[in-house]
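A.B. asks: What follows is a predicted protein model with its sequence.
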Amino acid sequence: MSRVLLLMVAALLLAGCKKPLVAASDDEKRLEQINARFHGGDLAGAEEDLLKYTVEYPKSGGAWGLMGWVHLKKDDYENAGKYFDKALEVDPNWENAHVGKGAMYRELGDTERARKSYLQAIRMKPDAAEAYSSLLVIELMEGNYEKAVEHGEKGWSYRKDLGTIAANLSVAYHYTGDMKKRREFYDEAKKLGYANLTVLEEVFRGERTIGPGTRATAPEEP
């Protein structure tokens, strides 16, 4: 699966992570600025800032987790895994690190470990919308379209402000043949400013496919 398509069907993702990145001891404004830099595509700048930040705030699960996403975006799986583990070491309740590890495993083609990571995130935080949307992607890849819809609707029930979840649901409903729902969630994704509507349209026209045997090659975003 192409990088742009996985950005469309993910999780979640990481969907920009709307979860607060900071704890009480963190510099909230500064970490949010780094997060914005990451989402703006400046991976080198975000990494440089995070290296300094984690020296000052070594107990920041959000900072270590974001560093994991930076390295995942760079296809540096070894370091991505190390940083996600570090995030969980300093903050065992940082469920987004499990979502990140799930994205990493999915890219590596290990959908079973990816699923386990997403489910662990949900066990830690039952309303982890990004994790449900990420499970949707796994089910799409394996051809379990009704199950994909189920996960997507669960995530949507918790977060109706994430365009990626709406986009994922639009694709899931496309494969179940429910064109009314496909359009409904396409419109929701558009309303929420989802950036890859043209990719959705290519899926609908059959120019791109998602299904059994498809391998993820790009991460969902935090």
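C.D. replies: Yep, it's here. Numbering: from 1, shown residues only.

A.B. asks: from here on, contacts and neighbour counts on C-alpha atoms
C.D. replies: OK.

A.B. asks: Asn35 touches Leu66, doesn't it?
C.D. replies: Yes. Counting by C-alpha atoms under 8 Å, Asn35 touches Leu66, with 7.4 Å between them.

A.B. asks: ok, second structure coming up, stack it against the first:
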Amino acid sequence: MELTIEQALQQGVAAHKEGKLQDAERLYRVILQSQPLHPDANHNLGVLAVSVNKADEALPLFKTALEANPKIEQFWFSYIDALMKEKQNEVARQFIEQAKEQGVAREKLNVFETQLASKNKPENIKSAGPSQVQLNALLEHYQNGRLGAAEKLAVSITQEFPQHQFSWKLLGAVLGQAGRMSEAVDANQTAVTLSPQDAEAHNNLGNTLKVLGRLDEAEVSYTQAIVLNSNFAEAHNNLAVTLQELGRLVEAEASYTQAIALKPDYAEAHSNLGVTLQELGKLDESVARHSQAIALKPDYTEAHSNLGVTLKELGRLDEAEASYTQAIALKPDYAEAHSNLGVTL
């Protein structure tokens, strides 16, 4: 049976996520044989080329994608980044200006402009970046929960060294922990723009977008993280959570399963998969997953409560009661477990 263009693209993206790069390339090229100007196939094939340090081969692919659909911001970022990798700085400047005219967010383009400006400085006056002492202090503040001090130092570093991608990543994490998600999105987007091949940065951006309810955008970020690092178990789990919230349960099940295959002791992924299986009506499998999560992490409150939900649905009320009671023992103010226990009794 011959694949449709959409089916070939879906299979190509799936292979790309799983790290099956030859299969992904073959499927993208099948699409281009039929539709040479297909924007997603061209762009994804370009991403593949960049991932193996062939930015020169990516350039015509990114350009075709951009010309086919200039409304997609990521197409602009990928093309400009590849131009700079190939030291075509003047062309990159021209496309930055074109991107501005198309309405691409200026704050994202400013990062590229800063990089280009730095490239024009004589080597002896280039900013090397923050000192190791500053970075150690930044990490220490963050790891010890001193978010105010961490934010102040991260802001200072990013102002002095606007190309220092790690500082933007940490600033995004600090702002996210402080609940300032809109600002965290901006910081994480800057980190992604500075280093489009950083899978962790894409995952971080997805996390903040998901909290803001921007699920379609979060899905794109997690997918890009997986494309860049197919062994990134946390990104597979986060993508699955997003798919679950979007109501795409079968896809969520597949992503959770992939996360667990990569990291068998991933208690959160086991429990999350248990919730999805319960929603799909696969109750015995759901019990097994929640039980595995608890075996891996006995103090995992949510897993005990989730197990109780599934046991109750199976009519195993005494066991459900025991699970809810254990959840409450671990977290006495766990309102959901109290409510579920009340309904079960």
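C.D. replies: Sure thing, it's come through. Here the structure is a predicted model, which is why all the values come from computation and not from measurement.

A.B. asks: re the thing from before, settle it for me: which of Asn35 and Leu66 of structure 1 has more neighbours?
C.D. replies: With neighbours defined as other C-alpha atoms under 10 Å, Asn35 of structure 1 and Leu66 compare such that Leu66 has more, 30 against 25.

A.B. asks: what's the counterpart of that one in structure 2?
C.D. replies: Residue pairing (TM-score structural alignment): Leu66 of structure 1 is matched to Asn204 of structure 2.

A.B. asks: Can you give me every residue that contacts that match?
C.D. replies: Lys169, Gly172, Ala173, Asn188 (C-alpha atoms under 8 Å, 6 or more residues apart in numbering).

A.B. asks: for Glu95 of structure 1, same thing?
C.D. replies: Gln120, Ala121, Ile122, Met124, Lys125.

A.B. asks: Can you tell me the element the alignment partner in structure 2 of Tyr173 of structure 1 falls in?
C.D. replies: In structure 2, the residue matched to Tyr173 of structure 1 (TM-score structural alignment) is Leu311. Assessed by DSSP states H and E, Leu311 of structure 2 sits inside helix 301-313.

A.B. asks: How many residues are close by Gly41 of structure 1?
C.D. replies: 12.

A.B. asks: what about it, helix or strand, and which?
C.D. replies: Here Gly41 of structure 1 is assigned to no helix or strand, by DSSP H and E.

A.B. asks: about what we covered before: just the closest of the contacts of Asn204 of structure 2 to Ser305 of structure 2, please.
C.D. replies: Each of the contacts of Asn204 of structure 2 was checked against Ser305 of structure 2 using C-alpha to C-alpha; the closest is Ala173, at 28.7 Å.

A.B. asks: State the distance from the residue with the largest distance to the centre of structure 1 to Glu28 of structure 1.
C.D. replies: Using C-alpha atoms, centre = their mean, the residue of structure 1 lying farthest from its centre is Glu56. It sits 27.1 Å away. Relative to Glu28 of structure 1, Glu56 of structure 1 is positioned 13 Å away (C-alpha to C-alpha, to the nearest Å).

A.B. asks: Quick check: Ala240 of structure 2 vs Arg26 of structure 2, distance?
C.D. replies: Applying C-alpha to C-alpha to Ala240 of structure 2 and Arg26 of structure 2 gives a distance of 26 Å.

A.B. asks: Give me the more crowded residue out of those two.
C.D. replies: Higher neighbour count among Ala240 of structure 2 and Arg26: Ala240, with 30 against 14, using other C-alpha under 10 Å.

A.B. asks: Nearest residue to the more buried one in space, ignoring adjacent ones along the chain?
C.D. replies: Ala252 (4.2 Å; C-alpha to C-alpha, 6 or more residues apart in numbering).

A.B. asks: Kindly report the same for Trp156 of structure 1.
C.D. replies: Ile165 (6.4 Å).

A.B. asks: pretty sure the one you found contacts Tyr158?
C.D. replies: No. In this structure, Ile165 of structure 1 is not within contact of Tyr158 by C-alpha under 8 Å, at 10.4 Å.

A.B. asks: These two: who's more crowded?
C.D. replies: Comparing Ile165 of structure 1 with Tyr158 by other C-alpha under 10 Å, the one with more neighbours is Ile165, at 35 against 15.

A.B. asks: Alignment lookup: Ala131 of structure 1 to structure 2.
C.D. replies: Checking TM-score structural alignment: Ala131 of structure 1 goes with Ala269.

A.B. asks: who touches that match in this structure?
C.D. replies: Contacts of Ala269 of structure 2 (C-alpha under 8 Å, 6+ apart): Asn237, Tyr256, Ala259, Ile260, Ala293.

A.B. asks: Give the aligned equivalent of the first one in structure 1.
C.D. replies: Under the alignment by TM-score structural alignment, Asn237 of structure 2 pairs with Val99 in structure 1.
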